[in-house]
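A.B. asks: structure of the sequence below:
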Amino acid sequence: MYVDFGRPTWIWRRLGTALRVDRRTALVCGVLTAAVLVLGVLTLGTGSISLTPAQVLTALTDPGSDRRARLVVMDWRLPRLLFALVCGAALAISGALFQSLTKNPLGSPDIIGFSSGSYAGASVVMLLLGTANYLAIATGSLIGGAATALVVYLLAYRHGLHPFRLIIVGIAVGAGLSSLTSMLLLSVSPQQAMLAATWAAGSLSGLGFEQLGPTIAVFLVLLICSTATVRPLTQLELGDDAAVALGVRANRARLAGTVVGVALTALVTAAVGPIAFVALAAPQIAQRLTRSSTTLRIVPAALTGALVLVAADFAAQRVELPVGVVTVCVGGAYLAWLLARQYATRR
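C.D. replies: Modelled structure (predicted):
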């Protein structure tokens, strides 16, 4: 029996089960994967010691190749690239979750204020406790993000969690936390303030496999959790009444999506510092590429986020700036365009 899904679809049947794959989404994911691989090779060859793509590929695949090239690629640059891939994917998934929750393209964790909570938690560890230990900063970032989410959730909850109320309360709480962080920076020594400000720029430098292992492990757990929230959140986009009629517990689904989204944002902030606008832009770009009716497509969003952050890091290495500065410059222009477009469509 033929079923028309409204879009070209591939159906794979085996052992009494069937897997349906949207054809355009699969093609887009393939192109994004190829682009990430090509840009990754170029990134591994960029730096004070320049390497050709052939040298990079040889260093990655041949243990007996030039020792200097393998040292540069495997020990110095590969962890940075893998961090860019993981952090870009995590931010994009977090943005997709919050944009689905709020039904608004501006509903990303950096706009709502959850990134500010993670930054504030890490700043307290660095400035008040006086430690630059990676694990301590990561713990402070996770606690700060979770506490911010709890405060925003409690303040925004009135007989249910209204998306618009969540955005407004989140922006207000984020502004307050940014002021608190600024006050902390002004109350400490210039050396401490410089340390926190450098970390706040968002940088992939100085990271190795020692930090990469725990980050990937936590990301994989959160990735599994995020896939479990896709179906109820997608049904909530139809409206609470329709979702409840389908058996979805609206408030529980929103709480689960919020927790997973905040955890993904805090994970990235803990690892590399606050990186703005990737969570805002990547889900929207993925939605336009796949021509989907929802931003909550985990795989295309993750691949788009990874590509955006790898591209930003490639540009950052060229101009010798932290990657967070590049994403702010590009993302600010994107935000202005998005706001103008939203205004134009509502006139």
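A.B. asks: contacts, neighbours, all on C-alpha from now
C.D. replies: Noted.
A.B. asks: where does residue 205 land in three-state SS?
C.D. replies: coil (DSSP: H, G, I helix; E, B strand; the rest coil).
A.B. asks: against residue 40, how distant is it?
C.D. replies: The gap separating residue 205 from residue 40 is 16 Å, by CA to CA, to the nearest Å.
A.B. asks: so between those two, which is more surrounded?
C.D. replies: Shown here are residue 205 and residue 40; by other CA atoms under 10 Å, residue 40 has more neighbours (23 against 16).
A.B. asks: list the contacts for the more buried one?
C.D. replies: 81, 310 (CA atoms under 8 Å, 6 or more residues apart in numbering).
A.B. asks: so after the helix or strand containing it, what's the next helix or strand?
C.D. replies: Per DSSP states H and E: residue 40 is located in helix 23-44. Sequence-wise, the next helix or strand downstream of helix 23-44 (DSSP H and E) is helix 53-61.
A.B. asks: so how far is that next one from its chain's centroid?
C.D. replies: Relative to the centre of its chain, helix 53-61 is centred 29 Å away, using CA atoms, centre = their mean, to the nearest Å.
A.B. asks: name the residues of that helix that are buried.
C.D. replies: Neighbour counts over helix 53-61 (16 or more other CA atoms under 10 Å) mark 53, 55-60 as buried.
A.B. asks: of those residues, which is the nearest to residue 78?
C.D. replies: residue 60 (9.3 Å; CA to CA).
A.B. asks: ranges for the strands of the protein?
C.D. replies: Per DSSP state E, the chain carries strands over the ranges 9-14, 17-22.
A.B. asks: where do the helices sit along the stretch 201-347 of the chain?
C.D. replies: Along the stretch 201-347 of the chain, counting by DSSP state H, counting those that start in this stretch, helices occupy 209-236, 240-245, 250-272, 278-290, 298-319, 323-345.
A.B. asks: make TSV from the ones you listed and add mean neighbour count to it.
C.D. replies: Output for these, formatted as TSV (neighbours: other CA atoms under 10 Å):
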stretch	mean neighbour count
helix 209-236	16
helix 240-245	14
helix 250-272	23
helix 278-290	24
helix 298-319	24
helix 323-345	15
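A.B. asks: who wins for proximity to residue 12 among the ones you listed?
C.D. replies: helix 298-319 (18.4 Å).
A.B. asks: now residue 70, nearest residue through space, not along the chain?
C.D. replies: Once flanking residues are discounted, residue 70 sits nearest to residue 59: 4.9 Å by CA to CA, 6 or more residues apart in numbering.
A.B. asks: I have a second one here; can you model it like the first so I can compare?
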Amino acid sequence: MNTRWITLALLTIIIAIVSMLTGVANLSITQVVSAIVAGGEFDFVVNQYRLPRLILALGVGAGLGISGALVQGVIRNPLASPDLIGVSAGAGFVATLLLTVFPGAPVWSLPIAAMIGGVSVGLLLIVIAKQANLPPARMALTGIAISAFLASGIDYLLVVHPIEINTAMIWLTGSLWGRGWEQMPFIWIGLLTLLPYSMWLAWRLDIIGLGDESAISLGIELDRVQAAALMSAVMLASLSVSIAGTISFVGLLAPHLSRLLFGHNHKALLIGAASIGALLVLIADTIARGIAPPIELPAGVLTSVIGAPYFIFLLKRYKGW
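C.D. replies: Okay, here's the model as predicted:
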């Protein structure tokens, strides 16, 4: 177990170093360290471009990983993720609405708009599930329906406002291009606030995993814990999407890989999902920047290339769910 944590940490450090060296200007470790310490010739490239992107990639990936683990813990379906229950679509719809209808809106308004969209969909899902007394599996199906509806709304906005389509498409495909220090407080304050709360929920999710009747008999307030965990997941996913757009499948992949490496205990699972999610987004962003500079691919395209086949594999594996 300790070896796996150490290996994951070392791999993240190695990819972080590669990320700082890679781009249109290939730098040496000496040049990077010199720029961080003393500024100089490569101050802008290192301190205003690559370093904030690296830190944001780690935060966005961690947020998506924790969110996915919480969603799967609540819905008790290994195929559940923030993408599938409509949170990413909600954030994407409101953000696209802002980018197309109010193209001159200030930079800080985009994360707030995306947060409003994601949280609104999360609240709607909770209300529908409570009013209709939906079981977890049907809650996931309801989220998929909401997601499909909002996706059609996004398509409509892009067709009606073709002039602003480029800006919206870059954001919708998931990218850290153009992101910097001004976005940092949104994701990291959210993580530092919601991660401890998620860890507090961890043992309760372990008990819920035993079944509703067992959890209630052991004193767990089922509806309250599920709502709290789902809202934490929604807020983390919304924060991540608000920064980097819709980077698909990280919320699905990270919890699965964490479960394979660290088991089903939610405390280890959440930390593992955060670490693996951070690593996945960092790898995707590094490849997106370094594969064919100065052209930059959206990081979300790369995560989809990996995530879509894995999702098909999971569909076949869990066809009885």
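A.B. asks: any idea what the TM-score comes out to?
C.D. replies: Remark: TM-score between the superposed chains equals 0.92 [TM-score structural alignment, normalised by the length of structure 2]; 317 aligned residues with a CA RMSD of 2.0 Å.
A.B. asks: how about the residue nearest to residue 70 of structure 1, what does it touch?
C.D. replies: Residue 59 of structure 1 touches 65-66, 69-70, 73-74, counting by CA under 8 Å, 6+ apart.
A.B. asks: right, so of the helices of the stretch 201-347 of structure 1, which gets closest to residue 195 of structure 1?
C.D. replies: Taking these one by one with CA to CA, helix 250-272 is closest: 13.4 Å.
A.B. asks: with structure 2 superposed, average distance for that closest one?
C.D. replies: Once the two models are superposed, helix 250-272 of structure 1 sits on average 0.6 Å from its counterpart in structure 2 (mean CA distance after the TM-score superposition for structure 1).
A.B. asks: that helix corresponds to what range in structure 2?
C.D. replies: Using TM-score structural alignment, the residues of structure 2 aligned to helix 250-272 of structure 1 are 222-244.
A.B. asks: and residue 209 of structure 1, what's its match in structure 2?
C.D. replies: In structure 2, residue 209 of structure 1 lands on residue 181 (TM-score structural alignment).
A.B. asks: residue nearest the centroid of structure 2?
C.D. replies: Centroid-nearest residue in structure 2: residue 64, 2.5 Å away (criterion: CA atoms, centre = their mean).
A.B. asks: looking for the alignment partner of that residue in structure 1.
C.D. replies: In structure 1, residue 64 of structure 2 lands on residue 91 (TM-score structural alignment).
A.B. asks: distance check, the closest residue to its match other than its chain neighbours against residue 95 of structure 1.
C.D. replies: Distances taken as CA to CA, 6+ apart place residue 279 nearest to residue 91 of structure 1, at 4.7 Å, with adjacent residues excluded. Applying CA to CA, the value for residue 279 of structure 1 to residue 95 of structure 1 is 4 Å.
A.B. asks: what's the overlap in contacts for the two?
C.D. replies: Contact with both residue 279 of structure 1 and residue 95 is made by residues 108-109, according to CA under 8 Å, 6+ apart.
A.B. asks: return the residues in contact with the counterpart of residue 229 of structure 1 in structure 2.
C.D. replies: Here residue 229 of structure 1 is matched to residue 201 in structure 2, going by TM-score structural alignment. Residue 201 of structure 2 is in contact with 225, 229, counting by CA under 8 Å, 6+ apart.
A.B. asks: do that again at 7 Å, thanks
C.D. replies: Residue 201 of structure 2 is in contact with residue 229, counting by CA atoms under 7 Å, 6 or more residues apart in numbering.
A.B. asks: roughly how far apart are it and residue 216 of structure 2?
C.D. replies: 15 Å.
A.B. asks: please apply the same query to residue 128 of structure 2.
C.D. replies: For residue 128 of structure 2, the distance to residue 216 of structure 2 equals 22 Å [CA to CA].
A.B. asks: repeat that for residue 168 of structure 2.
C.D. replies: Note on residue 168 of structure 2: its distance to residue 216 of structure 2, by CA to CA, is 46 Å.
A.B. asks: what of residue 2 of structure 2?
C.D. replies: For residue 2 of structure 2, the distance to residue 216 of structure 2 (CA to CA) stands at 34 Å.
A.B. asks: also residue 88 of structure 2?
C.D. replies: With CA to CA as the criterion, residue 88 of structure 2 and residue 216 of structure 2 are 31 Å apart.
A.B. asks: make a markdown table out of the strands of structure 1 and add distance to residue 188 of structure 1.
C.D. replies: Putting the strands of structure 1 into a markdown table (distance: least, CA to CA, whole Å) gives the following:
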| stretch | distance to residue 188 of structure 1 |
| --- | --- |
| strand 9-14 | 59 |
| strand 17-22 | 54 |
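A.B. asks: just put these in TSV and tack on mean neighbour count and distance to residue 343 of structure 1.
C.D. replies: Formatted as TSV, the strands of structure 1 follow (neighbours: other CA atoms under 10 Å; distance: least, CA to CA, whole Å):
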stretch	mean neighbour count	distance to residue 343 of structure 1
strand 9-14	11	35
strand 17-22	11	32
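A.B. asks: tell me which of the ones you listed lies nearest to residue 127 of structure 1.
C.D. replies: strand 17-22 (49.3 Å).
A.B. asks: quick one, that closest one and strand 9-14 angle?
C.D. replies: Orientation check (axes from the mean of the first three to the mean of the last three CA atoms, to 10 degrees): strand 17-22 of structure 1 against strand 9-14 gives 160 degrees.
A.B. asks: surely residue 78 of structure 2 and residue 70 touch.
C.D. replies: No. Taking CA atoms under 7 Å as the definition, residue 78 of structure 2 is not a contact partner of residue 70, at 11.1 Å.
A.B. asks: of the two, who's got more company?
C.D. replies: Neighbours of residue 78 of structure 2 and residue 70, each counted by other CA under 10 Å, are more numerous for residue 70; the result is 33 against 18.
A.B. asks: rewinding a little: and for the closest residue to the match of residue 209 of structure 1 other than its chain neighbours, the neighbour number?
C.D. replies: Nearest non-adjacent residue to residue 181 of structure 2, counting by CA to CA, 6+ apart: residue 52, 5.7 Å away. If you count neighbours by other CA under 10 Å, residue 52 of structure 2 ends up with 19.
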